[in-house]
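Engineer: no letters, just coordinates:
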């Protein structure tokens, strides 16, 4: 799929309606984590440098089509000004007279932030009239909110069909990284999928076994696969009603010549707490009164050897209970090896998903990965092979 970027557009003197994700955590009217705001800076600065006038569209929270004062975007103005280094004005609505007036008053070198798009029911319904009201405010549409690209909303899909459209810097980087990882990857490809439940990642697993050469399954999901092979997993977190599905996935992987890597040794404990007494056993030797909380060193050695033999890595989910030591050992060790191989230039590594980002940050490995996606649902749906409406609307 091909899409236009900012570099393909003539922005001089034009109003550029820019969809961003600035759904940041707030406390007492103050931004507590500005990561998402910082990520839009390259796009907004590029528009300004190209002579355009950026008008930011964004959602905040779930107001469900109603005006909810506590979900106004106005408190974000100071944080935006600090990050962008330019004056930011605010419109008390995203369509209609308040928005039109604010756009008309916008001066070169300034940025305008429109009020929460989800204050209108037409946003989430992708209502044609609402999308047209947004489009009437500008001359070019730029989408820099990959995290919202899996939603066919007025500000992500509807408007893209009404104006010359392009991907912002962040969106283009995300799409490029994902295309490099799953679209036309350097082979062999290995994927790591972890987390608690097989049931939440069925589509992901079914897609990956057809596209990757090796699939590492970790966390609670691995326990379900072990149980599917007739192994007693004691009191471990496992979906015993999903064992038939797990066997089906193993069969599909075999048909596709995709190697499934499950734990061959495990770390078990009788209680789930930091520093709990634990022991390392063979995967088929979990005591009836214990629970599997991490993969063992033999498994880690096999995983890292696979990383070293591959050219591309896609990672979603931890290998164990990474939140507490010592059950973060496997995740930390595997992440460190992936980071080192990436730093050496021998591995392309792309990771995403909430727990994944937290786990890689905790391991101190995130900065060396080729690309870390902060998008949750959109990243997963891309990995599942689904078409993202916000991306499809940008295709040339």
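Structural biologist: Right, received. Where do you want to start? All values reported here derive from a predicted model rather than from experimental measurement.
Engineer: contacts and neighbour counts: CA atoms only from here.
Structural biologist: Fine.
Engineer: pretty sure residue 177 is touching residue 371, no?
Structural biologist: Yes: Residue 177 lies in contact with residue 371 (CA atoms under 8 Å); the separation is 6.5 Å.
Engineer: common neighbours of the two, please.
Structural biologist: residue 350 (CA atoms under 8 Å, 6 or more residues apart in numbering).
Engineer: mind listing the helices for the stretch 151-300 of the chain?
Structural biologist: All helices of the stretch 151-300 of the chain, identified by DSSP state H, counting those that start in this stretch, fall at 169-178, 202-208, 219-228, 243-255, 297-309.
Engineer: ranking those helices by burial, who's on top?
Structural biologist: helix 219-228 (a mean of 26; mean count of other CA atoms under 10 Å).
Engineer: report the inter-axis angle for that helix versus helix 243-255.
Structural biologist: Taking axes from the mean of the first three to the mean of the last three CA atoms, to 10 degrees, one finds helix 219-228 and helix 243-255 inclined to each other by 90 degrees.
Engineer: chain center to helix 219-228, what's the gap?
Structural biologist: 24 Å (CA atoms, centre = their mean, to the nearest Å).
Engineer: elements contacting that helix?
Structural biologist: On a contact count with 3 or more CA pairs under 8 Å, 6 or more residues apart in numbering; DSSP states H and E, helix 219-228 meets helix 243-255, strand 291-295.
Engineer: same thing but at 10 Å, please
Structural biologist: Packed against helix 219-228 by the contact rule (3 or more CA pairs under 10 Å, 6 or more residues apart in numbering; DSSP states H and E) you find strand 189-193, strand 214-217, helix 243-255, strand 291-295.
Engineer: in addition, the following structure is provided for comparison:
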């Protein structure tokens, strides 16, 4: 794979595929700018070495299938322009890709910002649409740089088909992907023990490959303990016969949860689950959960149980939250657990959109060693015993 520092960028137009899919408020304001900050080293390097930045990203999940000329102002990349300008960057914005080709040759000090790639049929369309889209995008640039780590497990045209339009010497990756892989490799291949993994959130299905992978790891790399909190924990508790009332339980994953807990015990991996919960009626013990109750956060005893495990660890990876962290009545679990991690002596890495958003909300970002921009991509990379270049978005670099 070509690292951008080993490529000649002088007088070259550089197609930079970034992931600037950031949370936007209803009135069009940027809520959280972490991903924007992370792409700046690559943008700066291209400009400092004589290249022209052709900046491409998607925002949200627009569906242009039913429209010939799809456009949604709330998901337009125009939203990003004020932030870049406030940080000293000159921006030229184009929605018409044919006309954009003319501007790609002009004023190398200006960033050419393309419209949301997912507004165009070819980004997620059929093979013919994708091929045509790739050809149009190729005309905009001489070099292709992928720095969208959060999308390396996706099959978008700009991630997969487009790169093949460039010769191998003109394909590369940026500083963010380089940093992501180096940091994640520390916990994937050589975690200092005790190694603790903390998983939360409400999407158990996305965590399953990683949980299964941990069961196959050797003594050097397997976690010593795994904390499972948030909504995904209710399925594990239900698999042990606990009545979780109206809480979210994935009945299709009960069998997986039961077998996982059994195998983890065989592998001597300690599993910690919540022992009490916050409900709309107050604090409830796992053993005494009522049929009409619904858990929205972990309780104080669970916070103590998890915190005691956290302070023992030398390496911690966390993905997901303990409750609905945006609401005051269900944010305590996430806040306390993240605070304990942040103030521990461990090497700490966090990943996942909600987890990173919570860390920023509680102003803890400077206390973590690394915040991964990937959600599913981070989990996929950690869960596969393969080199980074075998991931879909990197295999052709």
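Structural biologist: Received, thanks. Bear in mind the structure is a predicted one, so any value in this text is a computation, not a measurement.
Engineer: what's the TM-score here?
Structural biologist: Here the TM-score for the pair of chains, by TM-score structural alignment, normalised by the length of the first structure, is 0.82; 377 aligned residues with a CA RMSD of 3.0 Å.
Engineer: can you pull out the strands in the stretch 1-150 of the first structure?
Structural biologist: 15-19, 26-27, 30-31, 53-57, 88-91, 111-114, 140-143 (DSSP state E, counting those that start in this stretch).
Engineer: out of the ones you listed, deepest packed?
Structural biologist: Of all the strands of the stretch 1-150 of the first structure, strand 140-143 carries the top mean neighbour count, a mean of 30, counting by mean count of other CA under 10 Å.
Engineer: that one corresponds to what range in the second structure?
Structural biologist: Aligned using TM-score structural alignment, strand 140-143 of the first structure spans residues 143-146 in the second structure.
Engineer: superposed on the first structure, what's the mean shift for that stretch?
Structural biologist: Compared with the first structure after the fit, stretch 143-146 of the second structure shows a mean deviation of 1.4 Å (mean CA distance after the TM-score superposition for the first structure).
Engineer: what would the helices of the stretch 151-300 of the first structure look like in a markdown table with distance to residue 87 of the first structure?
Structural biologist: Converted to a markdown table, these look like this (distance: least, CA to CA, whole Å):
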| stretch | distance to residue 87 of the first structure |
| --- | --- |
| helix 169-178 | 21 |
| helix 202-208 | 43 |
| helix 219-228 | 47 |
| helix 243-255 | 54 |
| helix 297-309 | 47 |
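Engineer: between those, which gets nearest to residue 190 of the first structure?
Structural biologist: Closest of the helices of the stretch 151-300 of the first structure to residue 190 of the first structure is helix 297-309, at 7.0 Å (criterion: CA to CA).
Engineer: which SSE is immediately downstream of the closest one?
Structural biologist: strand 312-316 (DSSP states H and E).
Engineer: mean per-residue distance, that next one to the second structure?
Structural biologist: Mean for strand 312-316 of the first structure is 1.4 Å (mean CA distance after the TM-score superposition for the first structure).
Engineer: so which bit of the second structure is that strand matched to?
Structural biologist: Counting by TM-score structural alignment, strand 312-316 of the first structure falls onto residues 315-319 of the second structure.
Engineer: that older thread, could you export the strands of the stretch 1-150 of the first structure as CSV, including distance to residue 129 of the first structure?
Structural biologist: Below are the strands of the stretch 1-150 of the first structure laid out as CSV (distance: least, CA to CA, whole Å):
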stretch, distance to residue 129 of the first structure
strand 15-19, 17
strand 26-27, 32
strand 30-31, 33
strand 53-57, 17
strand 88-91, 20
strand 111-114, 18
strand 140-143, 17
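Engineer: quick one: closest of those to residue 307 of the first structure.
Structural biologist: The nearest among the strands of the stretch 1-150 of the first structure, by CA to CA, is strand 140-143 at 33.9 Å.
Engineer: which elements pack onto that closest one?
Structural biologist: strand 15-19, helix 35-49, strand 53-57, strand 165-167, helix 169-178.
Engineer: what residues does the shortest one touch?
Structural biologist: Counting by CA atoms under 10 Å, 6 or more residues apart in numbering, strand 165-167 of the first structure makes contact with 3-9, 16-19, 43, 139-146, 159-160, 172-175, 390-391, 393-396, all of which sit outside it.
Engineer: repeat the analysis, applying 6 Å as the threshold.
Structural biologist: Strand 165-167 of the first structure is touched from outside by 4-5, 141-143, with contacts defined as CA atoms under 6 Å, 6 or more residues apart in numbering.
Engineer: average distance between it and the second structure?
Structural biologist: Strand 165-167 of the first structure, aligned to the second structure and superposed, deviates on average by 2.0 Å (mean CA distance after the TM-score superposition for the first structure).
Engineer: what residues in the second structure pair up with that strand?
Structural biologist: Here strand 165-167 of the first structure aligns to the second structure at residues 171-173, judged by TM-score structural alignment.
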